[in-house]
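>>> how would this look folded up:
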Amino acid sequence: MLETILLSMGAIALSEIGDKTQLLALALAAHYRKPIPIVLGILCATLLNHWLAAMLGYWINAWLTPEILRWVLIVSFIGMGIWMMIPDKDDIDAEHSRWKKYGVFTATLILFFLAEMGDKTQLATIAIAAKVGTVIPVMMGTTVGMLLADAPVVFIGDRFAKYIPVRTVHIVAALVFIGFGVAAYFADPSSFVPHVPAP
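Coordinates of the predicted model:
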């Protein structure tokens, strides 16, 4: 369980650096200057979004045959690695203005949940859960990873962000995910036997 939490936490923390949701955290912090409700909004949005993502990954693990699951993971992880090399665009201002009237916490909760839909970190959560066949440890790890990347930005703002070598972090994250894909390629298909039946 601890290994799964640490794996999920590290992979997502690396994925989140320079991601659009980290840019969103920076924009919200600059606009509201109320870090506590912003961080709480990020926490709640991530828990909900990544629980759904981990459940989908769990279902994939439980229902696909070992050989199909193996190839799904190979393609997913290598695809994630390639996607990591493509920088996100900062296109959140219009979306932010639509929700800011609802207050700091609610705006953060809604914006983060929507921003995570189809995002790198959500897809990485699905892939990790499909690999390990469990939900709670993955959700815990990915949520902590998101907070490790986003909370300092909220509290310290661009004073923190400008010292992060974003390109280097993206390369490291890409290599990590490609490494997962290569490991899945060389793994024994029997190691991908579903762990438990899906709920």
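
>>> going by C-alpha atoms from here, please, whenever you check contacts or count neighbours.
OK.

>>> now Tyr102: how far from Gln22?
Distance of Tyr102 to Gln22, computed by Cα to Cα, to the nearest Å: 21 Å.

>>> which residues does Val138 contact?
Thr4, Ile5, Ser8, Ala54, Thr125, Ile128, Ala129 (Cα atoms under 8 Å, 6 or more residues apart in numbering).

>>> next up, for comparison:
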Amino acid sequence: MEALITSFVLIFTSEMGDKSQLMSMAFATLFKVRTVLISIFIAALINNGIAVIFGSYITEYIPIFYIKLLAALLFLFFGITTLLEEEAKQEKIKNSKYGPFATIISTYVFSELGDKTQLAAIALTASYNSPLYILIGTTLGIFLADVLGIIVGIYFNKRIPSKYLKYLSSFIFLAFGLSTLYKLFF
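I've put the predicted structure just below:
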């Protein structure tokens, strides 16, 4: 259960102000919100499924201590890079000949491959060795962050400054990184 809660909190907070949240907002201006919600859920499930599968098998080849150490260093790296990132700019979304579902899912999946949240999902899976809980937690974290982004973007016209969301996300990554290092060495 700790793996589910940890993965949800980490991914949910790190997605605030991230490109996937901005994409979801943009898609919601082009397509029906229901179509966007279903599509981003499927895309998040695909991305996190890939991460969980990879994270599950990596422990067979690398000792868990080194994986946890790498996970801690990655969390610290993500915290620092999130803090130093420039404000993300919303990209222009074009209509596709493949329809809204295929457009949203393919755009979302390809733009998130290798993203910090997918790498975090790999590290979480390898650290906790609870792939199902990590899959559920990370997918719900991304999905609910995107839902919140759509609500905030459409109904509240972005009243929450993105810099505060960036600081919160950075703090959470740094806290998880330092906590993991502490558990490894003390």
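
>>> returning to what we had before: tell me the one of the contacts of Val138 of structure 1 nearest Gly181 of structure 1?
Using Cα to Cα, Ile128 comes nearest to Gly181 of structure 1 of these, at 11.1 Å.

>>> any idea what that closest one aligns with in structure 2?
Structural alignment (TM-score structural alignment) places Ile128 of structure 1 against Leu124 in structure 2.

>>> now its match: which helix or strand?
helix 116-128 (DSSP states H and E).

>>> quick one: the helices in structure 2?
2-15, 19-30, 33-58, 64-84, 100-112, 116-128, 131-155, 162-185 (DSSP state H).

>>> indicate which one of these is closest to Glu91 of structure 2.
For the helices of structure 2, distance to Glu91 of structure 2 was read as Cα to Cα. The smallest value, 7.5 Å, belongs to helix 19-30.

>>> pull out the buried positions in that closest one.
Buried residues in helix 19-30 of structure 2, counted by 16 or more other Cα atoms under 10 Å: Lys19, Ser20, Gln21, Leu22, Met23, Ser24, Met25, Ala26, Phe27, Ala28.

>>> next one: stretch 172-186 of structure 1
Quick answer for stretch 172-186 of structure 1 (16+ other Cα under 10 Å): Val172, Ala173, Ala174, Leu175, Val176, Phe177, Ile178, Gly179, Phe180, Gly181, Val182, Ala184.

>>> repeat for stretch 150-168 of structure 1
Asp150, Ala151, Pro152, Val153, Val154, Phe155, Gly157, Asp158, Ala161, Val166.

>>> repeat that for stretch 110-126 of structure 1.
For stretch 110-126 of structure 1, the neighbour count (16+ other Cα under 10 Å) marks 110-113, 115-116, 119-126 as buried.

>>> sorry, back to before: got the contact list for the helix holding Leu124 of structure 2?
Here helix 116-128 of structure 2 has contacts from 3, 7, 11, 14-15, 47-48, 51-52, 54-56, 58-59, 64, 67-68, 70-71, 74-75, 78, 112, 131, 134-135, 138, using Cα under 8 Å, 6+ apart.

>>> average distance between that helix and structure 1?
On superposition with structure 1, the mean distance recorded for helix 116-128 of structure 2 (mean Cα distance after the TM-score superposition for structure 1) is 1.5 Å.

>>> what range in structure 2 matches stretch 37-55 of structure 1?
The aligned range for stretch 37-55 of structure 1 is 35-53, by TM-score structural alignment.

>>> what's the spacing between the residue positioned nearest the centre of structure 1 and Asp19 of structure 1?
In structure 1, the residue lying closest to the centroid (Cα atoms, centre = their mean) is Thr121, at 2.2 Å. Between Thr121 of structure 1 and Asp19 of structure 1 the computed distance is 9 Å (Cα to Cα).
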